[in-house]
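# Mind looking at a prediction? Sequence and model below.
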Amino acid sequence: MGQKPSITTLLRQCIYNQDTDGFRALIGEHENELIPGCLEDNIFVEVITKKCEPEIVDTVVKLANENQLASLVATAVLYD
């Protein structure tokens, strides 16, 4: 009877497992809760460092605030 994992934790599991279908399903299930800035900052670096599919990166970009987007872009520049 532990706590329910956060949406960010569940999305990170999908990113680490390269589970695009699971990622899509989670986004669909939690669509109403997801607003820009709602995810933890580290997920924006991880989508680049784990070389996620463009669909996942695009979805994460839409959920980024300005600072998170800057982190994602900076990481992409460094990892390119």
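Received it, and whenever you're ready, just let me know what you need. Worth saying up front: this structure is predicted, and the values here are computed from it rather than measured.
# When you work out contacts or count neighbours from here on, use the C-alpha atoms and nothing else.
Fine.
# tell me what the host helix or strand of D21 is packed against?
Element membership of D21, judged by DSSP states H and E, is helix 20-29. Based on contacts counted as 3 or more C-alpha pairs under 8 Å, 6 or more residues apart in numbering; DSSP states H and E, the elements that helix 20-29 packs against are helix 7-16.
# Next one for the comparison:
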Amino acid sequence: MKPTLEDLLAGVPARDGNGGTPLAPSVSASKAKTAEPVTQIDKTTANAKRVLDEEAQARADKTAQLKAAREARDGSGKT
């Protein structure tokens, strides 16, 4: 027997929201259009830069945590 939608949503709490009215767009349609069409290579480049930036941030965070742990383990190091 397959579960019904009501069975799946039984544990999900109700949301207070906009009262059933459509949400207003956060950006107007005229501002959403760009001057030039975005090519697939532009999308790929943007995604690659985003991934590299996220990885660099994760590395920097990990390095800071390791440095703090080393300093805590070894003491302040400077007397």
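All right, it came through fine. Model, not experiment: these values are computed from the prediction.
# Quick check: TM-score for this pair?
After superposition, the two chains reach a TM-score (TM-score structural alignment, normalised by the length of the second structure) of 0.21; 20 aligned residues with a C-alpha RMSD of 2.6 Å.
# could you list every residue that touches F23 of the first structure?
By C-alpha atoms under 8 Å, 6 or more residues apart in numbering, the contact set of F23 of the first structure is L11, C14, I15, I56.
# Reformat those as JSON lines; add neighbour count and distance to F23 of the first structure.
Listed next are the contacts of F23 of the first structure as JSON lines, based on neighbours: other C-alpha atoms under 10 Å; distance: C-alpha to C-alpha, whole Å:
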{"residue": "L11", "neighbour count": "23", "distance to F23 of the first structure": "6"}
{"residue": "C14", "neighbour count": "19", "distance to F23 of the first structure": "6"}
{"residue": "I15", "neighbour count": "22", "distance to F23 of the first structure": "7"}
{"residue": "I56", "neighbour count": "21", "distance to F23 of the first structure": "8"}
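# List just the nearest of those residues to G22 of the first structure.
C14 (6.2 Å; C-alpha to C-alpha).
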